[in-house]
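Peer 1: my questions are about this predicted structure, shown below with the sequence.
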Amino acid sequence: MLLTIVSRLFQLYELAIVVFILMSWFPGAYNSGVGQFLGRICEPFLSIFRRFIPAIGGIDFSPIIALLVLQFAESGLFYLLSFI
């Protein structure tokens, strides 16, 4: 039960990050209510990776690394919770 809840929370956050990234394709999307909400949720996590990974050719690759780190964190947490 606990693993299912944690898994769903990770999936929801990953979806929020993907939607936030895709919003960059639409002008003014970040100014909408959903955009501002997702910005408050996703930007603190993504900003950690933007400090270390520069944009190459105007393309920001830091969200890809952020999603990979999130996947590793989820796997590690599941490994730890499997002992409980």
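Peer 2: All right, it came through fine. Note that the coordinates shown come from a computational prediction; the quantities given were computed from them, not determined experimentally.

Peer 1: CA only for contacts and neighbour counts going forward, please
Peer 2: Noted.

Peer 1: now the most centrally placed residue in the chain: which helix or strand?
Peer 2: In the chain, the centroid-proximal residue (C-alpha atoms, centre = their mean) is residue 17; its distance is 3.8 Å. For residue 17, the element it lies in under DSSP states H and E is helix 2-22.

Peer 1: alongside the first one, take a look at this:
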Amino acid sequence: MGSNVDNALFFLVSTLFKLAIWVLILRVALQLVRADFFNPVSQLVWRLTQPVVGPLSGIVPRYRQWDLAGVLVLYVLAVLYIYAVFAILDYRVGLLPALWLGLLSLITMTLMLLTFSIFVQAILSWLGPGVNNRAGSVLWSLNEPLLSRIRRIVPMVSGIDLSPLVAILLLQVFYYLVPLHPVLR
């Protein structure tokens, strides 16, 4: 991959796949944490993913609060992402390595999405503490299960909640522990 056209194509394809995967991760995660469905952010995620996941919802059953149709579409899209990246790089990849790399890429993208959402939630809390906005409530629903567990261990220091900082640090450690090829990060 040497030419600027190849680099631009790689960037474009990689970015579009990652955005689609992040939206699908959000769909699954928001249903998993039982976020407010009527929130405009939740509605946006739902409407963006419904044309792809909706037809499968009638075929693939739910398991408790797990949207298995969404998980299936998410995994298939991650494997397609692996094949697309390797095709652009002019490499061949077998089915089993693609399935494994697809799973690893889903793990890393989920960790990055959680890191980003906690970071944005922390910034929003500094800009308007106590202000309830639509994005903030969705972020709170998404991040609170993790942050509340960290708050039990890490106490507040001078009235400052350090749980977002600890969570971001831990998520980044886990991110770098996943054995994924640097091209796919």
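Peer 2: The structure has been received and is ready for your questions. If you're wondering where the values come from, they're calculated on a predicted model, not measured in any experiment.

Peer 1: how many neighbours does residue 39 of structure 1 have?
Peer 2: Counted with other C-alpha atoms under 10 Å, residues neighbouring residue 39 of structure 1 total 19.

Peer 1: please enumerate the helices of structure 1.
Peer 2: Here structure 1 has its helices, by DSSP state H, at 2-22, 33-50, 62-81.

Peer 1: quick one: which of those helices is nearest residue 56 of structure 1?
Peer 2: helix 62-81 (10.2 Å; C-alpha to C-alpha).

Peer 1: just give me the match in structure 2 for the residue nearest to the centre of structure 1.
Peer 2: Under the alignment (TM-score structural alignment), residue 17 of structure 1 pairs with residue 118 of structure 2.

Peer 1: also residue 54 of structure 1?
Peer 2: Matched by TM-score structural alignment, residue 54 of structure 1 corresponds to residue 155 in structure 2.

Peer 1: go on, residue 36 of structure 1?
Peer 2: Using TM-score structural alignment, the equivalent of residue 36 of structure 1 in structure 2 is residue 137.

Peer 1: what is the neighbour count of that match?
Peer 2: Residue 137 of structure 2 sits with 17 neighbouring residues when counted by other C-alpha under 10 Å.

Peer 1: quick one: residues contacting it.
Peer 2: Not one residue lies near residue 137 of structure 2 by C-alpha atoms under 8 Å, 6 or more residues apart in numbering.

Peer 1: what comes into contact with the helix holding residue 17 of structure 1?
Peer 2: Here helix 2-22 of structure 1 makes contact (C-alpha under 8 Å, 6+ apart) with 35, 38, 39, 42, 63, 67, 70, 74, 78, 81.
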